[in-house]
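Undergrad: Could you work out the structure for the sequence below:
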Amino acid sequence: MKKSVIICVDDERIILESLRNEIRTIFKGMLQIEIAESGEEAIELIKEFKSKKIDVPIIISDYIMPNMTGDIFLIEAMKLLPDSKRIMLTGQASNEGVGNAMINARLYRFLTKPWDSNDLELTLTEAFKSYYKEKSIVIQESKLEELNRILNLKLEERTSELNDSNEKLKSVLDNTLKGLLLILINFISNSDTRIAERIKRINELGTQVCKIFYPDLKWQFEIANILSHINIINFNKELIESYLSGKELTQLEINSIRNRMASSSELLINLKFLEDITDGIRNMFFSFNLIDSVSITSTSNTLSRLLKILNEYDDILVKGISKQEAFNELEAMYHLKEVDLLDLIKSLELKTHITKSNFKSININEIKVGMILFADLLDNSNVVVIEKNGEIDIQSLTYISKLISKNRIKGPIFIKTNK
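TA: Take a look at the predicted model:
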């Protein structure tokens, strides 16, 4: 593996040797230290390392040098290696020269001669850390951009081949998205294993819920669950570490993380056929009664509700409390809202009596007098039309028929198979 390089520039050889020896001690020989006695010589070194794709995290330059002063050299160095940290080290620099370097070379630090060893060590170690932290973020963002590009490209390639057949459309999208899921999972696993573990926990429970209540929502939930976590990979490492460990956070800190997760929806903006996932992620931490039912579909509303509950459940669970205690806290938080969804998730987690044999799903136009609702019947605005355990009578069936005619209920409806 190629060593990173620090370049030191000074027209006095004895100073260069002294500086090189001290830097070697600071970095314990882990870096290659190159010296140059003029700006022109240093420029050639920079070009050489750039052509070989060798990192140059730090460039240190004297100010007073023949032919090319330090500020002019650092400006030229910035043009070639804009990400390097540039440090001016001199005892004779003019205010004008330092100002020129600060503004036009984005000078990282100015140190006077003779330098203080502790100050030099602190400056160089901080510059080194800053360089690689910024580089890591750029690499991760580049990977995200590449994932987004692949997502756009694959979907455009597939959708351009489609005819009007809905079955063919679904088949092509399913195959494409399964491949993308693998790409995304591998990317996140390589970036942060704890986030990957959280995604896995939420996914396992969420897909079980979808299989029972929302079978057509399963693939959308999987995509939404993964994408909603991508934007927190490079977001304030210490804060995310505390969040994933269940440590106590302020509401402001929690909101900043949730806003970051919801902003992952921007990765899917303008992608055809994925609008429900985009809206589902964007609205996942909104209060359900504040969601504008006109602007989002029933599918995205359901997706948001499921993402919200499962993320909040995992937030509570990582504090180290039992599943039963976690549900007690959730139920207190929701205060009689989302009772059916919470009951189902609770039954799956605690292995209680509610199973699919207790109910079945039917299309909205199959509802008949005498049926007993297993779950609340909601309209597209998430308003309860008939509460669970309610029996369908002629009056309620007439009202439901009116809502169906106005496309305000889409189903499915869950009814009990035994009273």
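Undergrad: Every contact and neighbour count from this point should use C-alpha atoms.
TA: Will do.
Undergrad: Distance check, Leu350 against Gln324.
TA: 8 Å (CA to CA, to the nearest Å).
Undergrad: An error on my part: the question was meant for Asn104.
TA: Taken as CA to CA, the span from Asn104 to Gln324 is 61 Å.
Undergrad: cool, Thr207 as well?
TA: Taken as CA to CA, the span from Thr207 to Gln324 is 21 Å.
Undergrad: If you count surrounding residues, which of these two has more?
TA: Just comparing Thr207 and Gln324: by other CA atoms under 10 Å the higher neighbour count belongs to Thr207, 18 against 13.
Undergrad: Let's see this one next, to set against the first:
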Amino acid sequence: MKKTSLNQILFVLFSLLSGYFFLQMLVSPPLQMPLYSAALALLIAAGVLVSLRVFAGWRRLVAVPLFLPGFIIGYLVGTVLFLQPLPHTPPPVVELPANKAGAGFTAVVYFTHGEPPTYEKAIPAWKHTIQELDEDGVPFIPYPLRPFFFNAIRGEFVKAGGSHHNAIHSRTMLKLEQMMSSVHPDLRFYLSFIDDHPHPDEAAAQAVRDGAAKIILANVFLTESSHTQEGEEMVAGLNLEQLGIPVCITYPLWNSDHLIDMFVQQSEQVRRNIPREKVGILLVAHGQAPESDAIYPKQTKQETDFRLAIRSRLVEQGYLAQNVSLAWMEYREPTPQDGLRSLLEQNVELVLVYSSSISAEGIHSTYEIPEMLSEVELPAGVRLINLGAWNDHPLVLQALAERIEACLNP
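TA: Alright, predicted model coming up:
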């Protein structure tokens, strides 16, 4: 092979690999990113050196335009490989225990959203979300630009120091189990997530293997949504009723008096000696795309009705209706920034911010919403306190216990 031909092949190869390594630099875990950055820099340098051999004189001016097609192809191939759809996981095998001694307890499958603690563990969860949006026909970032979305998510995880979402739910479940065990000693709790393992069907199958005679799927969600539907379908796929194991599904919490009261109680505790008429409260719902309303018609209405109920309860306590602002984190308006600006126009002295739809602190409540609100300059003397998600507040435990009691005493 001629030396010129070999240099041309190397030039094309370096351009392809540069695009691929650029993709990996965008989406790789934080500790791997510097390695891909260094490799990308070396490949580009090697491409420049080879181009000096392939092209002479003025022809070197076309080296960069010729390098770009290979770079783009390498990037797109890497994007396709990275965004491969998640394989369908068959439901777990349900095995009845061979020895039923001591069996017959009721298993509560504590079912919630889930957010893995690190970016690399969250990658499958985000792929699952994007796949779900695509299947539902909801517009999202154009396919070739999606690696930049993952790059932004990685940055949020790094800046937020990871997510404690799952750990908080684990703590909440343990407190709930302790609270209910004094009255119902035959209850056993199993943690499950839609966006992490174990999934609700995996938790339910494990409960059956342990000897459960009844399953309660406890929805730790605010609304009826794609998440609750998917979890219910997972458990339904186990066909437990055919094995003589009844399944009861609890109702989401949007109309729970206990949960609504939590916002009033927290506001009262935090405002201290500031008059109620000088307190602004920003209730930030999650929001879903308008295109999803036709598929999951209850989520938007229930998020809205929930916040209106909180506002009414706050007004009963002496807060001003115009000082309770409703905003949406995604897809809808007003935005959190708009909601905060409207409160500042009321000359409040204190603004309390709630991620009203989020069950436990995560990237949304600890990083994204505060980042949005940081765009709004606060007047001198005005304080803003981010009270975040529900977490393991005692009234959250009571709300969940009430729903589970409805399954225990139908």
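Undergrad: TM-score for the pair, please.
TA: Remark: TM-score between the superposed chains equals 0.22 [TM-score structural alignment, normalised by the length of the second structure]; 161 aligned residues with a CA RMSD of 7.4 Å.
Undergrad: in what helix or strand does Asn386 of the second structure lie?
TA: Using DSSP states H and E, Asn386 of the second structure sits in strand 383-388.
Undergrad: So which bits of that strand are buried?
TA: The neighbour-count check on strand 383-388 of the second structure (16 or more other CA atoms under 10 Å) flags Leu384, Asn386, Leu387, Gly388 as buried.
Undergrad: Roughly how far does Asp261 of the second structure sit from Pro394 of the second structure?
TA: Counting by CA to CA, the separation of Asp261 of the second structure from Pro394 of the second structure is 11 Å.
Undergrad: Oops, could you answer that again for Gly19 of the second structure instead?
TA: Taking CA to CA, one finds Gly19 of the second structure at 52 Å from Pro394 of the second structure.
Undergrad: Tell me which of these two has more neighbours.
TA: Legend: neighbour count by other CA under 10 Å for Gly19 of the second structure and Pro394, higher for Gly19 (27 against 16).
Undergrad: Work out for me the element that one sits within.
TA: Taking DSSP H and E as the criterion, Gly19 of the second structure maps to helix 3-27.
Undergrad: C-terminal to that helix, what's the next element?
TA: Trace forward from helix 3-27 of the second structure with DSSP H and E and the next one is helix 33-54.
Undergrad: tell me the angle of that following helix relative to helix 3-27?
TA: 160 degrees (axes from the mean of the first three to the mean of the last three CA atoms, to 10 degrees).
Undergrad: For the helix or strand following helix 33-54 of the second structure, name the packing helices and strands.
TA: As assigned by DSSP H and E, the chain's next helix or strand after helix 33-54 of the second structure is helix 63-82. Helix 63-82 of the second structure is packed against helix 3-27, with contacts defined by 3 or more CA pairs under 8 Å, 6 or more residues apart in numbering; DSSP states H and E.
Undergrad: what's in contact with the helix it packs on?
TA: 32-34, 36-37, 39-40, 43-44, 46-47, 50-51, 53-54, 67-79, 147-148, 150-151, 154 (CA atoms under 8 Å, 6 or more residues apart in numbering).
Undergrad: how much space between Leu307 of the first structure and Leu19 of the first structure?
TA: Computed as CA to CA, the Leu307 of the first structure to Leu19 of the first structure distance reads 56 Å.
Undergrad: likewise Asn203 of the first structure?
TA: Distance from Asn203 of the first structure to Leu19 of the first structure, by CA to CA: 55 Å.
Undergrad: Phe414 of the first structure now?
TA: In this view, Phe414 of the first structure and Leu19 of the first structure are 76 Å apart by CA to CA.
Undergrad: more neighbours, these two?
TA: Phe414 (24 against 20).
Undergrad: Quick check: which element contains that one?
TA: For Phe414 of the first structure, the host element (DSSP H and E) is strand 413-416.
Undergrad: Ser136 of the first structure now?
TA: Taking DSSP H and E as the criterion, Ser136 of the first structure maps to helix 117-160.
Undergrad: Understood, closing this out.
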